[in-house]
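In: Any chance you can model this:
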Amino acid sequence: MIQVKKEGVLLAKTLIPFEDEGVLNPAAIREGHFVHMFYRAVSQGNHSSIGYCKLNGPLSVFDRHKKSLLAPEFDYECQGMEDPRIVKIEDTYYLTYTAYDGINALGCLAISIDLIHFEKKGIIVPQISYAAFDQLAEQSSPINKKYFRYNEHIGVLESDLEKSLIWDKNVIFFPRKIKGKFHFMHRIKPDIQIVVGVENLKDLTEAFYQDYLSNFNDHVLLSSKHDHEISYVGGGCPPIETDQGWLIIYHGVKDGLYGYIYSACAALLDLEEPRKEIARLPYPLFKPELDWELKGEVNNVCFPTGAVVFDDTLYIYYGAADERIATASVSVSALIKELLLYNKQDDK
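Out: The predicted structure is shown next:
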C-alpha cells in the first residue's frame, strides 16, 4: 500500500469577513519555487468568493491577500464562486470554478496571462434541464440509474423548478492540448465525464452539447468501482503528466453510517487517448482520519483540488471537513509504480 504523509493544516479561516466561515478546496499552480493558490473563501450565509495566497515552496505561506481576488459579479454566480482549479496551457492560465446562483451549480471559466487579472468567460458546460438531459442521454443507450437519484433538485421551490438545470461541476482542464486540442473533465453525478478534441472553446455551443449528450455514455471517463467510491466519484486535481500516463487525483464518496465519506483517489489515464483508463488504486489514496478531517462544516471530508510537484514529491492540497485547507504528500514514482500493479487489463 502506498505511503502518504499528512503534512497538516496549511490555511484556516480568519476573522476577515470574506473568509470567516471557512477556507477550502484550492487551486494551485507552481511557478519556479513559488506556488500560487486560489482558494474557496466562505463568508457568513455560505457565500463563496476566491481568495489568494502565495507559498514559498510547497508548504510555507509567503503572502495572503486580505480580500477576495475574484468575487461574484454576474447573475449565474450571484450566490458564490466555488472550488477553483487552475492550469497553464501555452501562455494562458485557465481557472475553472463552480458558479452558484441559488438554484444551479455550473462550471465556469476565467482566463489570465499574469495570475492577477482574470477575464471571466462564463458558463462552459451544458445548461439543460434534467428532463431534457435524460431524453438526450438515453437516445443511444440506457444511462446509469443513479443519474436520476443524484440530480433531483431537492428543496427547490415549485416556482423555481422551471429554472432548475442539471448540476455540472468540477470542470478541470488537462494542462496541455492533446493532438492540438483542448480536453477537460467535468462531473454530472455520479460519474466523471470528459470532453475531448475541442479546437476552440467557442465551439462549446448548445448544438455541440446536444450532440455530446446524445452519445453520453461514450463520454463517461470514470465510474464508481471500489467500495470507498461506491456512491459516486468526482474530479479532483488537474491531471499530472508522467511518462506512464496522466496521473489523476480525484475524489470518491461512500455513504457510511454517519453520512458521506469523501476520500482522495488515484488513477492513471493514457497520455494521448485520455479516455482510456490504464489503472486505478483499489483503495483510497488517503481518507478522513484526523480530527480536522473528521469534524468541520461537513464531517468526514478529504476533497483534493490542487497539486504541485517538487522533485519526486507530489503535494496535494485538499479541503478538510469543508472548513480548512490541508496538504498531503506522496512520492510520484512510488505512486505510479503502485498504480501499475492494478492495471485495468488485469481486471478482464
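In: going forward, measure contacts and count neighbours with C-alpha atoms only.
Out: Will do.
In: now Gly296, nearest residue through space, not along the chain?
Out: Nearest residue to Gly296 in three dimensions, chain neighbours excluded: Ala321, at 4.7 Å (Cα to Cα, 6 or more residues apart in numbering).
In: Just confirm the one you found contacts Asn300, I think it does.
Out: Yes: the pair Ala321 / Asn300 is scored as a contact, 5.8 Å apart, by Cα atoms under 8 Å.
In: shared neighbours, those two?
Out: Taking Cα atoms under 8 Å, 6 or more residues apart in numbering as the criterion, Ala321 and Asn300 both touch Glu293, Leu294.
In: Show residues contacting the helix or strand Val233 falls within.
Out: If you go by DSSP states H and E, Val233 is part of strand 232-234. In this structure, residues lying in contact with strand 232-234 by Cα under 8 Å, 6+ apart are 170, 186-187, 189-192, 222-224, 250-254.
In: Contacts for the helix or strand following it next, please.
Out: Under the assignment DSSP H and E, the closest C-terminal helix or strand after strand 232-234 is strand 240-242. In this structure, residues lying in contact with strand 240-242 by Cα under 8 Å, 6+ apart are Pro175, Trp246, Leu247, Ile248, Leu271.
In: tell me which of those residues is nearest to Pro304?
Out: Using Cα to Cα, Ile248 comes nearest to Pro304 of the contacts of strand 240-242, at 10.6 Å.
In: One more, please, to line up against the first structure:
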Amino acid sequence: AVGDEPDSFTERHLITPFNAKAATLFPGRIDGDIVMLLTAHTDYTNEHPRPTIALARAKKMEEFYDPEYWKSWHDHLNDHALPELRRDDGDHVEVGASPVLTERGWLLIYSYVQNYYDEHKRIFSIEAALLSRDNPQKLISRTESIFVPQEFYEQYGLVPNIVFPTSATLGDHSELDIWYGAADTVCAKASVRLRDLLRALDPERPARTFIRAPENPILAPRGDGFESRDVMNAAAIDLEGSIYILYRAMDKENTSTIGLAVSKDGVHIDERLPEPIYVPRVDFEKKRGSPTGNSGCEDPRIVRIGNQLHMTYTAYDGVHSPAGAVSSIGVEDFLARRFGHWSPPVLLTPDSVDDKDIALLPEKIKGNYLLYHRVNNQICADLLSDLDSGKRVTRCIEIIGPRRGMWDYEKVGSAAPPIKVACGWLMIYHGVSRHGKYRLGAALLAEDGATLLSRTADPIFEPLEKYEQEGEISNVVFSCGAVVRGDIVYLYYGGADKVIGVATASLAHILDALT
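Out: Okay, here's the model as predicted:
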C-alpha cells in the first residue's frame, strides 16, 4: 500500500504470487537498492514445508509489482535467503519489525516459534538478530528468545500464549520499544535498553558478561586418588587475603568428596591440598548402591556468618533421593587446617524429595537462616531457626522458576550464594535449556532475600570453550561460588563436569543491567 499519510493510501499492489507473509522494507537504500525482507512459505506444503526469510532488491519500487520479477526471484530463493535461523526442524520463524539501523548494523526483531507444528508444545517468542550494515544477508549474531508470553493479556485472548512483533522504534532514554500483538487480541509495547541488547549481540564478547581467565582450566583431575576422575562445581570464600576454593572431587569409583585449593590473586593456584578436607561420614552420604555408582558429598556452597563457616552440599548415597545437608566449622579452625572439627552433617531437606542446589543467604533474616533449595525445577527458599537441631525445610517460597521458551526453560537452581549489594542481593543462578545446555543468569533480590526485583533476559555466561563443551556432561558451566574484590566478581565454575575454571566480570555492569 502506498500513500502520503499512514491513514490515507492511494495505491494497493499484490507483491508475491506465492505464499509469503511478514514483509517489510529496510528504512533506506542499501548500495543503491530498495531492499525488502520477507518470509516465504510460512504455511506448510509438501513442496515447501519450512519457512525461509530472504531479501529482495530492486532499483525501483515498481519492480516489486511485477510477477515476472518474483518468478525469477523465487526460482533462486536460496540465493536470497538469510542464514538459517531455526535451531530445530520443527521450529518456525517470521520477519517481525522493520530493521533498525544501529552503529553495529541492522537490528532485526523477529518471531520465533518453538515446536510450531505441535499445537500442544508450541511456544511463541521474540528474538533479535544483528545483520551487516552493508550486506544485510550476512548474519553477525543473534540472541535466543528474549521475550515470551508471561502477562495475562499475552496468555489469554482469541489465540492464547502469543507474542508477535510488528514494529521496533527508538524511544526515550536510548530504549528500543518493541510493539507487538498479544494473544491475537490486543497490541502492546515492551522496552529494552538498546545498549544492553547490542552488548548481548556483540560478537567480540561471546562470553556474554563474564570473561574467562586465560589460565583456564585452573584445576583438573590428577593422580589416582580422590580427584582422579573429575573436579568441578567449586565453592569459594575470601579469608585473610586468600581465596579458598572448595571443590567437588570424584575418584574412579564415582565417590564425591571436597578438595581445597588456595589462590591469592583469585586465578593462579598457590596451594592444592593432597587429601580431601571433607568426606562422607554418615549413612545418608555413604555409598549404598552400585560400587561404582555416584555417591558422596556433591556441589558445596559456603558462607560466613559471624565466626562460623557453613557449608551446604548435596548428600547422596546412590539409592535414596539426593538431599541437602549442612556442616559447619569455625573460621579459626578452618584457617588452621583443623578439618576434623567440621560439625556432624545435618539434613535440611525432606526425605524422598529430590532437592538439590542448597545455598544459604550470608546473613540472617530476623534471626533466622534463609536457605535456598530446588524443588520441581525451581528455586525455593525457607527460613530455619538453626542449622544443627535437625529441623528441615517444609515450604517452597518460590524465588525463581523456569521461563517457558527461554534459555532457562527446563530448570533453574542456585549457583553461588547471593552476594550482598547496595540495593539488595545479587543471585547468580544456573538455567537449563530444552537442549540440556547449562548456562548462568543473574537476578536481583530485595533485602529480605526472597523478593525478586529483576532478572536478566539472556544468560551472562555459557559454555563456549572445548573444556566446557566436552567432558562428563557436554555443554555445562556450573558454579557454586563467587568472590567479590572491589568491582570484580570472581566466578568459579565447573566445565562439562570435568574441570574448574574462573571468569571475571564487573559487579557494576551486572547491577546496571538489573536496575
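In: Overlay the chains and give the TM-score.
Out: Once superposed, chain against chain, the TM-score is 0.80 (TM-score structural alignment, normalised by the length of structure 1); 290 aligned residues with a Cα RMSD of 1.5 Å.
In: circling back: tell me the two of the contacts of strand 232-234 of structure 1 that are most distant?
Out: Using Cα to Cα, the two most remote members of the contacts of strand 232-234 of structure 1 are His186 and Lys254, lying 19.7 Å apart.
In: who's more crowded, the two?
Out: Each of His186 of structure 1 and Lys254 has its neighbours counted (other Cα atoms under 10 Å); His186 has more, 23 against 19.
In: That one against Val171, yeah?
Out: Yes: counting by Cα under 8 Å, Val171 is a contact partner of His186 of structure 1 at 4.3 Å.
In: overlap in contacts of these two?
Out: Residues touching both His186 of structure 1 and Val171 (Cα under 8 Å, 6+ apart): Gly107, Gly235.
In: Helices along the stretch 351-500 of structure 2, start to end?
Out: With helices called from DSSP state H, counting those that start in this stretch, the stretch 351-500 of structure 2 shows them at 466-469.
In: Tell me which stretches of it form strands.
Out: For the stretch 351-500 of structure 2, applying DSSP state E, counting those that start in this stretch gives strands covering 356-360, 369-375, 378-384, 397-400, 411-414, 419-421, 424-432, 438-445, 452-455, 477-485, 488-495, 499-506.
In: How many neighbouring residues does Glu289 of structure 1 have?
Out: For Glu289 of structure 1, using other Cα under 10 Å, the count is 13.
In: swap in the one 3 residues further on?
Out: Here the neighbour count serves as a burial measure; for Trp292 of structure 1 (other Cα under 10 Å) it reads 21.
In: got it, and Thr205 of structure 1?
Out: Thr205 of structure 1: 12 surrounding residues under other Cα under 10 Å.
In: before we move on, back to that, what do we get in structure 2 for the residue nearest to Gly296 of structure 1?
Out: Counting by TM-score structural alignment, Ala321 of structure 1 lines up with Ala496 in structure 2.
In: Would you check that its match makes contact with Val476?
Out: Yes: between Ala496 of structure 2 and Val476 there is a contact under Cα under 8 Å: 4.6 Å.
In: shared neighbours, those two?
Out: Taking Cα under 8 Å, 6+ apart as the criterion, Ala496 of structure 2 and Val476 both touch Glu468, Gln469.
In: Skipping adjacent residues, who's closest to Asp191 of structure 1 in space?
Out: In this structure, Asp191 of structure 1 finds its nearest non-sequential neighbour in Ser223, 4.8 Å apart by Cα to Cα, 6+ apart.
In: who are the neighbours in contact with that neighbour?
Out: Per Cα under 8 Å, 6+ apart, neighbours of Ser223 of structure 1: Pro190, Asp191, Ile192, Tyr232, Val233.
In: By neighbours, which of those wins?
Out: Highest neighbour count within these: Val233, with 27 neighbours (other Cα under 10 Å).
In: Please identify the residue in structure 2 that aligns with that residue.
Out: In structure 2, the residue matched to Val233 of structure 1 (TM-score structural alignment) is Val412.
In: what residue of structure 2 takes the place of Asn300 of structure 1?
Out: Under the alignment (TM-score structural alignment), Asn300 of structure 1 maps onto Asn475 of structure 2.
In: related to what we said a few turns ago, any idea how far Gly22 of structure 1 is from the residue nearest to Asp191 of structure 1?
Out: In this view, Ser223 of structure 1 and Gly22 of structure 1 are 30 Å apart by Cα to Cα, to the nearest Å.
In: Ok, Ala41 of structure 1 next?
Out: 6 Å.
In: Could I get the buried residue list for stretch 293-313 of structure 1?
Out: Neighbour counts using 16 or more other Cα atoms under 10 Å place 293-296, 299-309, 313 of stretch 293-313 of structure 1 among the buried residues.
In: Quick check: end-to-end length of that stretch?
Out: Start and end residues of stretch 293-313 of structure 1 are separated by 22 Å (Cα to Cα).
In: Distance from the chain centre to it, please.
Out: How far stretch 293-313 of structure 1 lies from its chain's middle: 12 Å, per Cα atoms, centre = their mean, to the nearest Å.
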